[in-house]
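Participant: Sharing a model that was predicted from the sequence below.
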Amino acid sequence: MIAFHFSFFTFHSVTAQELEAFYNQALINNPEISSMQANVEIARENINEVGSIPDTEFGFGYFVSEPETRTGAQKLRVSVRQNIPWFGTIQSRKDYAGALVSLEEADLEIAKRKLKLEVSEVYFDLYEMREKLEVLQENIELLDLYRTMALNSVETGKASAVEVLKLKMRQNDLLEQKKNLQLQIEALKARFNNILNIDEMTLLNFEDTLMIPPEKSENYDLSLHPELLRFEDYAESILKNEEMNQQESSPKLGFGLDYISVQERTDINFSDNGKDIVMPMVSVQVPIFNKTYRSVSKQNELKQDQITSDRDAKLNDLENRLETALYERNSARIRFNTQLDNLQQASNAEELLIKQYETGTIDFEDVLDIQEIQLKIQIDLVEAVSAWYQKDAVVNYLTNNTF
């Protein structure tokens, strides 16, 4: 009796720790993440920039034509000026700059989560392709066994050479699919390398059995998703911008000191002869006719209204994405369970074929039919598992604060 070997399917995956290592590698190496991290540092450094007072102005002048005064001729002038923002203005600038840091950090967090999601999706695409490749190889070997059976039946006159040729053609079809699948795997490997930003493919260790876990009830909360929290950071930045705008609209103070050197008169002698001039100065700059600050306040008010609308739109989008991901994840589970039952039926049909061969009566048209059915079931099972984990990654991206 010929022993049939039919492998259900072997689901393997990298361990959770290894997948986390892929995440970390992508986060470290990805150039976009590195650029956004630099933006965060630039925004932080900007706090120091806006926290400084205006430059001190120094002036020096020499009188080419010396003006004569009662106390003597003026020889040169030295001046120093310092403008100072209104009290609290510098702190308001720093607060606004700090709010912009939070915005950059929010953008960075969103980019990191999207990158991790992309790593998961491409990994499971790779997993799916490699499992399909294994399934095809198993079916190619299975057809070899069927061909051996057919050849034996031809020798005993219980089958025709045409049936052997049909089995060979089916095997050739699977070989073609296998080659195309290998090309897809190479393309996916290149994409995975680009995401990780490495030159050579990291070895994927498929060690553990990967099955769809039992269904459980879950409550999902989108309120803490970074794409929504960013609107809160944006609203806070607008609030800080308005506080800064109010401070900027306040009067600006200026302090200065002029020193003028005076030459003594030789034609007369009196108590203040040649006395130098020292002139302290105070200035106040008041934006009486400047509409700029009122315009900025109006813009900030409109932006706050816009943020509310944009947040509601983003929440609707996230809710739709979550509902779609949950539906597709549940659909993958149903598909998986259905194909498990179908696989059992196909296995029963395979046992009948074995018994028919043992009794010397076998229809190789049935052999081709059952092989095609088995292959479809195996492929559907692989796709169902891959789809479940990909959609589960989307659900985690949308709802898991630690994703």
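Facilitator: Okay, I see it.
Participant: CA atoms for contacts and neighbours, from now on please.
Facilitator: OK.
Participant: how about the nearest residue to N396, chain neighbours excluded?
Facilitator: F403 (6.2 Å; C-alpha to C-alpha, 6 or more residues apart in numbering).
Participant: Count the residues that sit near the one you found.
Facilitator: Neighbours of F403 under the rule other C-alpha atoms under 10 Å: 15.
Participant: got it, and F255?
Facilitator: Neighbour tally, F255, other C-alpha under 10 Å: 15.
Participant: That one - that's part of a strand, no?
Facilitator: Yes: judged by DSSP: H, G, I helix; E, B strand; the rest coil, F255 forms part of a strand.
Participant: For the nearest residue in space to it that is not next to it in sequence, I want the exact helix or strand it lies within.
Facilitator: Nearest residue to F255 in three dimensions, chain neighbours excluded: V282, at 4.6 Å (C-alpha to C-alpha, 6+ apart). Assigned by DSSP states H and E, V282 falls within strand 277-285.
Participant: Next one for the comparison:
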Amino acid sequence: MKTKIKINIIMLLWLLIPIGNTMAQTQQLEEPLQGYLKIAAENNPELKSIFNSYLATLERMPQARALPDPTVMFNIFTSPVETRVGAQNAGISLSQAFPWFGQLKSQEQVVAMLAKARFEAFEDAKNSIFFDVRSTYYDLYVLEAAIAITEENVRLLESFRELANVRLESNTGSAVDLLRVEMDLDELNNQLLYLEDSRIPIQAKFNELLNEETPIRIEVPDTLETILIDEGRNVLLDSIITHNPTLRGFEFEMSALDAEIDVAQKMGLPSFNLGLSYTSISPRTDMDVPDNGKDALIFPQVGVRIPLNRNKYRSMIKEKELLKTSVNYRKEDKENELETVLERTWRDYADAQRRVALYNRLIAYATQSLDILVAQYTTAGADFEEVLRMERQLLRYELELEKARADQNTFVAYINYITGKQL
């Protein structure tokens, strides 16, 4: 009961922990996304499976620290054994085995370390699910932003079409200008239909991550606030070594193997049995003797188990040492992999930051240029193809800006994931 109470408290505290690793990031994160992360944490079947595996491991702790079951033996004499005080009819004995001092504690330590390793696997799975939710959410934001930008450009081209039509009717423009607008409008409308169809697979993936029976309507912000990383690369590398759940899981696995080595060593030492026996004796009828028919109670009975096969226990210890070395190599390999991933993700994060700044500048330049070209075309009949080319350039810059914003936040989320921070 105490174990279950402790588990419930842990789960309650975990659910109450604010999602987000810094105050600045928490303030910048979109409010709907916080709710989606909570839904994913509560509903995702993979998380439930891993957490139940962790709970199952905890249930092994009472088993590990328990003494072996006592042994009760009954003796019934088909031919009573005659003694000085009478014939032995039946007997009962009770014995309890006791392993070497500290063995039960070491066995419990093995299970405790394995449970901690399972919990780190749960933490890693939770962070992975959270990253998937975030990255899919940002993909959906880019899609919705692309739809909104494309619709705005359709409206802009429709105004250009009216302008070209006015100039054509006043014999100051060309029919080619009107045809160019129509071609661009057809392309944009076709692209718009594709973007709207692209909602279906992304929304399906998002609802799959949330594991909701009824698909929910996903809200995304009009403008995505970008998230910054406060720490430098060296600090993040230290965070990987210290906080990454997979690496921490390897540490707990090695601690469990250390405890298993201790258990194997203690199994190679003597263990003891304590017990008592009771024998029922029938009184003698042929003569009267002192204590005639008195039952025999023998306490205590002491036994010692002597482990003579030393190779068996040396082999058990060697097995655990080799397994520990194997886990250590796996941990080292994972550290190297994560460091390489961090360097690559840091590069992409820095590139996304630069792209956000770049496309903000380019959009300002392109907007000014488009305004000038439209004014020149309206008043002086300047090259209309230049107007359309600049409009397409502006559309590309706007789409690239939204993608860069989403990329920056995705890379921040991934860095938080591999460094083991709360997401």
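Facilitator: Received it, and whenever you're ready, just let me know what you need. Quantities reported herein were computed from a predicted structural model and do not represent experimental measurements.
Participant: Tell me the counterpart of the residue nearest to F255 of the first structure in the second structure.
Facilitator: When the second structure is aligned by TM-score structural alignment, V282 of the first structure is paired with V302.
Participant: Over to K240 of the first structure?
Facilitator: For K240 of the first structure, the residue aligned by TM-score structural alignment is A259.
Participant: residue ranges for the helices of the first structure, please.
Facilitator: All helices of the first structure, identified by DSSP state H, fall at 16-29, 31-50, 89-155, 161-196, 226-248, 292-358, 364-399.
Participant: could I get those helices as TSV with mean neighbour count and distance to V78 of the first structure?
Facilitator: Output for the helices of the first structure, formatted as TSV (neighbours: other C-alpha atoms under 10 Å; distance: least, C-alpha to C-alpha, whole Å):
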stretch	mean neighbour count	distance to V78 of the first structure
helix 16-29	16	56
helix 31-50	16	29
helix 89-155	20	29
helix 161-196	16	62
helix 226-248	20	30
helix 292-358	15	35
helix 364-399	20	65
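Participant: Just the residues contacting stretch 264-279 of the first structure, thanks.
Facilitator: 71-73, 257-263 (C-alpha atoms under 8 Å, 6 or more residues apart in numbering).
Participant: ok, so of these, who is nearest Y127 of the first structure?
Facilitator: Checking those against Y127 of the first structure by C-alpha to C-alpha gives L257 as the nearest, at 76.3 Å.
Participant: which residues does the closest one contact?
Facilitator: With contact set as C-alpha under 8 Å, 6+ apart, L257 of the first structure has these partners: 79-81, 278-281.
Participant: before we move on, back to that, is it true that the residue nearest to N396 of the first structure touches Y397?
Facilitator: Yes: using C-alpha atoms under 8 Å, F403 of the first structure is in contact with Y397, at 5.9 Å.
Participant: Now do the shared contacts for the two.
Facilitator: Joint contacts of F403 of the first structure and Y397 (C-alpha under 8 Å, 6+ apart) are R113.
Participant: ok, S271 of the second structure - how many residues close by?
Facilitator: Residues contacting S271 of the second structure under the criterion other C-alpha under 10 Å number 17.
Participant: what's the counterpart of it in the first structure in contact with, if anything?
Facilitator: Mapped onto the first structure by TM-score structural alignment, S271 of the second structure lines up with K252. Listed by C-alpha under 8 Å, 6+ apart, the contact partners of K252 of the first structure are 83-86, 284-286.
Participant: Any chance of TSV for those residues, columns distance to L229 of the first structure and neighbour count?
Facilitator: Formatted as TSV, the contacts of K252 of the first structure follow (distance: C-alpha to C-alpha, whole Å; neighbours: other C-alpha atoms under 10 Å):
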residue	distance to L229 of the first structure	neighbour count
N83	39	19
I84	36	17
P85	33	17
W86	33	14
V284	42	12
Q285	40	12
V286	39	12
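Participant: Tell me the buried residues within the contacts of stretch 264-279 of the first structure.
Facilitator: Buried members of these, counted by 16 or more other C-alpha atoms under 10 Å: 71-73, 258-263.
Participant: Of the residues you listed, just say which sits nearest to E351 of the first structure.
Facilitator: Taking these together and measuring to E351 of the first structure by C-alpha to C-alpha, the closest member is D258, at 108.2 Å.
Participant: That closest one touches S79, doesn't it?
Facilitator: Yes: at 4.3 Å, D258 of the first structure counts as touching S79 under the criterion of C-alpha under 8 Å.
Participant: who touches Q371 of the first structure in this structure?
Facilitator: By C-alpha under 8 Å, 6+ apart, Q371 of the first structure lies in contact with N139.
Participant: Over to Y349 of the second structure?
Facilitator: With contact set as C-alpha under 8 Å, 6+ apart, Y349 of the second structure has these partners: 407-408, 411-412.
Participant: Can I get the residues you listed in CSV including distance to P245 of the second structure?
Facilitator: Putting these into CSV (distance: C-alpha to C-alpha, whole Å) gives the following:
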residue, distance to P245 of the second structure
D407, 24
Q408, 23
F411, 19
V412, 18
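Participant: List just the nearest of these to K105 of the second structure.
Facilitator: Nearest to K105 of the second structure among those, with distances taken as C-alpha to C-alpha, is V412, at 43.0 Å.
Participant: ok, now how distant is the equivalent of the closest one over in the first structure from R230 of the first structure?
Facilitator: Alignment of V412 of the second structure against the first structure is given by TM-score structural alignment, with D392 as its counterpart. Plainly put, D392 of the first structure is 24 Å away from R230 of the first structure if you go by C-alpha to C-alpha, to the nearest Å.
Participant: same question, N300 of the first structure
Facilitator: Taking C-alpha to C-alpha, one finds N300 of the first structure at 17 Å from R230 of the first structure.
Participant: same check, this time on W86 of the first structure
Facilitator: Distance of W86 of the first structure to R230 of the first structure, given as C-alpha to C-alpha: 31 Å.
Participant: So F77 of the second structure is in contact with T279, correct?
Facilitator: No: F77 of the second structure lies out of contact with T279 (C-alpha under 8 Å); the separation is 10.6 Å.
Participant: picking that back up, who's in contact with the residue nearest to N396 of the first structure?
Facilitator: Counted by C-alpha under 8 Å, 6+ apart, F403 of the first structure has contacts 113, 396-397.
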